[in-house]
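Asker: when you get a sec, could you give me coordinates for this:
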Amino acid sequence: MTEAYWERPWLRFYPPSASKEVAPPEGSVTAYVAEAFRRWAGRTALLYYGRAFRYGELYEGVRRFAAGLQALGLEPGDRVGLYLANSPQFAIAYLGILWAGGVVVPVSPLYTSHELRHQLADSGARFLVVQDALLENAQRAGVDLEGVVVVSLKEALPAWQRLLVRGLPVPKGPGVYPFAHLLRAEPMAAPVSRGPEDLAALPYTGGTTGLPKGVEITHGNLLAAHRMIQSFNPFTERSTILAFLPFYHIYGQVVLLLGGLLSGARLLLFSTPDPDWILEALVRYRATHFFGVPSLYEVLRDHPRTHWVNWRRLEVVLSGADTLHEATAEAFFRRTGREVAEGYGMTETTSASHVNPRDRVKRGSFGVPLPGVQALVVDPDTLRPVPVGEVGELALSGPNVTRGYWKREEENARSFFAEGGFRFFRTGDLVRMDEEGYFYFYDRAKDMIKYKGRPVFPREIEEALRAHPLVKAAGVVGVPDPKVGAYPKAYVVLEPEARGKVTEEELLAFLRERLAPYKLPREIEFRGELPKTDVGKVSRRELREEVEGGAA
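Answerer: All right, here's what the predicted structure looks like:
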């Protein structure tokens, strides 16, 4: 049965447009940018709160910004931090850094100065591009930088909106430059020569323990990921894409920003994911592609304006970055008549590695491997493939897989192994594959609870809790106990009308009908809210830290 992984049963369900393999990328991202931006120079690339930016304008801005960086002393391979929200300036800076031969270090605008300091210091960044509202945070980080470029999002707004927004003054001083200052440079005619093996981006991923690690993403990784995704769900110059997912995150960065701009599409750009604006833009601009995260679909399932949109007309409605709970998918389908196609990916796989074919969605599955991806489900201890249908750790190989973690040799030794002539990356996720080649997520291997030697998956308990009509959110972690190893503890957020009315015993009675006795939480704690990651996932790491610190 383990031979089935190598036979790739999922190929039978590829859409007609999809290739079965992906040719090895050649050249750099910027070579493709130059071709695409010249080809579609007169077309709208970005629409930012009503202001249109043509491809030709972006092309000019990218080349001028690159020249401005070079004038500041940027050398090929230098790392540049990018600390700002979605905006036209983000697109110009990201591509301009690559054009100048630099490496982008994207940073979440939600990060504290402490988190920013680690990322800049660990990456060895020489320069930082920062939003004016985040400049004080960046200064508190205390990292010695050779140049700080300050961006005002106000400058990208339509003229009438700029009158309503108060900007922040850019402080004068050595090493601090307004973004507009760099755009005055004479544009670089051609990008600095880089190859597919050269580093392009260094995003950081937190994992479940320890400090975030830099993930080495090459030009070849970015181009391969783009080809793989486009082969499955292609954009064209007729596509209009909602781009509210954060560009600092690999999902928004690769699927939307690069995917859209390298395909001649039009991106409807938002700095903040306001549901009212998103729904209005979907209708007004007749969007064709919608990419979201589970927490947004949870909002939209009950939003009073969701019915404005003819969801069945859209070419793609997709969810990624976290597990889409079946209760959310069902509620959204009842409301809209549209199945959400779930996908899967990681920073280490340069965004997506799996997605549901849009005409053959299996609810509860995150789909099939993209073209060029070889997937195995292996025993976490032996690294040997397990029989089809059994749960094991997902391992992935392909041209989109990172070459490794930045300055983490021990981590690299643990994370990669060879099998069947392929180099595989251990995702740390527990999954299973069915006989048709569709994959199903169970849990993070590090989150699994061992109760008297039996595996207990927190997600299974969370799904059971969320099936209760009065439960809004749930998080489950293991509490160490020398008698049993660990037992599950649940943190629950009730719907507003149920708070103070639903008891722990009532929820346990509900769970007893759905879970084996050993899977039942020993404790249920009610909360007003749960800690979230910056992409909307329940942060089990923070809940575990509470347990370990005795705060729970």
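Asker: alpha carbons only for contacts and neighbour counts from here, please
Answerer: Will do.
Asker: assign residue 506 to helix, strand or coil.
Answerer: The three-state label given to residue 506 by DSSP: H, G, I helix; E, B strand; the rest coil is helix.
Asker: show me what counts as buried in the top helix by length along the chain.
Answerer: Using DSSP state H to define each element, the chain has its longest helix at helix 55-72. Going by neighbour count (16 or more other CA atoms under 10 Å), the buried part of helix 55-72 is 55-70.
Asker: I'd like the structure of this one too, to check against the first:
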Amino acid sequence: MDRPHYKFWPKRLPHALTPPATSLWDNLEISARRYPHKPAIVFFGRTTSYAELQEQAERLAARLFALGVRKGDRVLLDMQNCPQLVIAHFAILRANAVVVPVNPMNRAEELKHYITDPDAKVAITTGDLAGEIAKADAQLAPADRLAHLIVTQFTDAFDPDAPDTGPIPAAWRDWLLPRHALPPLASGETMAWAVAIDNALPLPPLEVGPEDLAALPYTSGTTGLPKGCMHPHRSLMHNAVAGNVWGNGTPETVTLAVVPMFHITGMVSMMHSSIYTAATLVMMPRWDRDVAGWLISNWKVTSWTNIPTMVIDLLASPSFASFDLSSLVHIGGGGAAMPQAVAQRLYEHYGLNYIEGYGLTETAAPSHSNPPDAPKQQCLGIPFMSCDARVIDPDTLLEVPSGQQGEIIVHGPMVFNGYWKRPEATAAAFIEFEGRRFFRTGDLGRTDEDGYFFITDRLKRMINASGFKVWPAEVEALMFRHPAIQEACVIAAHDAYRGETVKAVVVLRPQFRGQVREEDIIAWCRENMAVYKVPRIVQFAEALPKSGSGKVMWRTLQEAEPRA
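Answerer: The predicted model follows:
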């Protein structure tokens, strides 16, 4: 295979990397031993040292073991970014169990699947979300329910009255500052975070290694409910280490952690990468441009992984002139293309190249990244360290020439093992190519003469709203539960800010026609699904276009939708 991109490869780096043959827990233990007093996390002015992080994670791991968690058990983790998320994540790993990260935007109807599919019996969450988990749990059959729910409050991790908390937006106060009541479980026990970690319980032996399952992040697709992606310690370890090396990470790196850590990018490229090298995570629970500007300025942030809409929003802040971005040495991200004008402004005013990358939940975040010294704008980059990526004809499965469109396929140590309990989906996701197992991304792309990859289209139905991936089949499945909806087809609509937004074309049942309005459907969706999945536009139709076999022709509706 010709590899023209090697001409642009950072000369200081090898093409492939040998990651440590240890568990992800070992990264925290080693960093805490080397740098016990160094800040691991900063959250509203409160600093958690590496020694404190390890101690709290071990105490929670001992509690999990006492609650019956054993090697390979799946534990639900449903939180916004906060120190407790990092503590709980590593506690689950230290208990020899598997992290099931859940998007905190999910509502009860969606959460039921995340309890039953991984057979979770223990969940860890924050007070603002605990009620939704309890509501979902109560609707399950007794045999499927949770046995234990551990609930923390955001203020367990900081003092809102301390003088150095920094700005707390008014819109955050209702969910961030109150101490929410602990909801009862239908067939189990709820425990406060403080009680959970205040123990002298014995720790189990560390029994997991590179091949054991570490995380089960879920991803949706063209059909059915979300599928769990089986990532062993070694796949996440590779990209955590490689991300550090690629981005010149050191123990002095200060990372702005605002990309959600339930998401594979935040989990691997920020959290695990930072813990491996003993960097400092300056954490934000949600996005707010003025909070971000203040944190970068005051904590001298050096590295910021984001989605482009965050950068656009920050640059548009009326307070922007008061922010000091001079400490930043690395800025980049993915999920959506960075507009060229914005990238150019970053470079001209701050000397920062915005480093775009590409990856999926199945590839532990990056499978591609732009070389820091030779990036191209609006480009996926080149195959990441240890990764082989090709562009093939999706029908013949033969590699296509440079410049020609085809499906991107990926092989490397960052690729997941397969889908949890979905052997058919796993088989369909992989092909043998040149004697090796390649993952079919479902994304259409091309390479240029330098070997850089560019995305051109998608084989799979997917809407990209400000970097959030919305899978129409999942939204449709939820919408069909509305009593007035006879049929629904979800497509992408142009949005000036989000890039794409969600639109639903709906056929009402005859008895509801004229009785239910578009805004009624939208309001119901807000009650039953994560807000980023909610259709912003609902269009009623007499019927949906169908093929001769009766399948809804979603592409016909999509192609009729006006483009920018």
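Asker: what range in the second structure matches the longest helix of the first structure?
Answerer: Counting by TM-score structural alignment, helix 55-72 of the first structure falls onto residues 50-67 of the second structure.
Asker: which residues of the stretch 251-400 of the second structure fall in strands?
Answerer: Under the criterion DSSP state E, counting those that start in this stretch, the stretch 251-400 of the second structure contains strands at 254-257, 280-283, 303-306, 330-333, 354-360, 365-369, 382-383, 388-392.
Asker: what's the closest of these to residue 79 of the second structure?
Answerer: The minimum distance between residue 79 of the second structure and the strands of the stretch 251-400 of the second structure falls on strand 280-283, with 12.8 Å, by CA to CA.
Asker: hmm, who's touching the closest one?
Answerer: Strand 280-283 of the second structure has contacts (CA atoms under 8 Å, 6 or more residues apart in numbering) with 39-43, 81-83, 251-258, 270-271, 274, 295, 299, 301.
Asker: just to revisit the earlier point, with the second structure overlaid, how far apart is the longest helix of the first structure on average?
Answerer: Overlaying the second structure shows helix 55-72 of the first structure at a mean distance of 0.4 Å from the equivalent residues (mean CA distance after the TM-score superposition for the first structure).
Asker: end to end on stretch 339-359 of the second structure, go ahead and measure it.
Answerer: One end of stretch 339-359 of the second structure sits 19 Å from the other (CA to CA, to the nearest Å).
Asker: how far off centre is it?
Answerer: Offset of stretch 339-359 of the second structure from its chain centre (CA atoms, centre = their mean, to the nearest Å): 22 Å.
Asker: check stretch 340-353 of the first structure too.
Answerer: Centre-to-centre, stretch 340-353 of the first structure and its host chain are 8 Å apart (CA atoms, centre = their mean).
Asker: in the second structure, what residues pair with that stretch?
Answerer: Across the second structure, the stretch matching stretch 340-353 of the first structure (TM-score structural alignment) is residues 354-367.
Asker: roughly how far apart are the residue nearest in space to the middle of the first structure and residue 449 of the first structure?
Answerer: Among the residues of the first structure, the one closest to the centroid is residue 251, at 3.3 Å (CA atoms, centre = their mean). Distance of residue 251 of the first structure to residue 449 of the first structure, computed by CA to CA: 29 Å.
Asker: give me the helices and strands touching the longest helix of the first structure, please.
Answerer: Counting contacts by 3 or more CA pairs under 8 Å, 6 or more residues apart in numbering; DSSP states H and E, helix 55-72 of the first structure is packed against helix 29-39, strand 44-48, helix 88-99, helix 179-182.
Asker: after the shortest one comes which helix or strand?
Answerer: When you say that, I think you mean helix 179-182 of the first structure. Next along the chain after helix 179-182 of the first structure, taking DSSP states H and E as the criterion, comes strand 199-201.
Asker: which position in the second structure pairs with residue 37 of the first structure?
Answerer: Taking TM-score structural alignment for the superposition, residue 37 of the first structure sits opposite residue 32 in the second structure.
Asker: where's its match relative to residue 274 of the second structure, distance?
Answerer: Distance, residue 32 of the second structure to residue 274 of the second structure, by CA to CA: 12 Å.
Asker: mind checking which of these two has more residues around it?
Answerer: Taking neighbours as other CA atoms under 10 Å, residue 32 of the second structure and residue 274 compare with residue 274 leading, 30 against 22.
Asker: where's that one relative to residue 304 of the second structure, distance?
Answerer: Distance of residue 274 of the second structure to residue 304 of the second structure, given as CA to CA: 12 Å.
Asker: and the helices in the stretch 351-500 of the second structure?
Answerer: Along the stretch 351-500 of the second structure, counting by DSSP state H, counting those that start in this stretch, helices occupy 423-429, 472-479.
Asker: give me the residues contacting the last one.
Answerer: To tie it back to what came earlier, the one meant is helix 472-479 of the second structure. Taking contacts as CA under 8 Å, 6+ apart, the residues outside helix 472-479 of the second structure that touch it are 220-226, 461-463, 485, 488-491, 525, 528-529, 533-534.
Asker: among those residues, which are in strands?
Answerer: Judged by DSSP state E, strands contain the following of those: 463, 485, 488-491.
Asker: dump those to JSON lines, plus distance to residue 353 of the second structure and neighbour count.
Answerer: Formatted as JSON lines, these follow (distance: CA to CA, whole Å; neighbours: other CA atoms under 10 Å):
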{"residue": "463", "distance to residue 353 of the second structure": "27", "neighbour count": "23"}
{"residue": "485", "distance to residue 353 of the second structure": "48", "neighbour count": "18"}
{"residue": "488", "distance to residue 353 of the second structure": "43", "neighbour count": "27"}
{"residue": "489", "distance to residue 353 of the second structure": "40", "neighbour count": "23"}
{"residue": "490", "distance to residue 353 of the second structure": "36", "neighbour count": "27"}
{"residue": "491", "distance to residue 353 of the second structure": "34", "neighbour count": "26"}
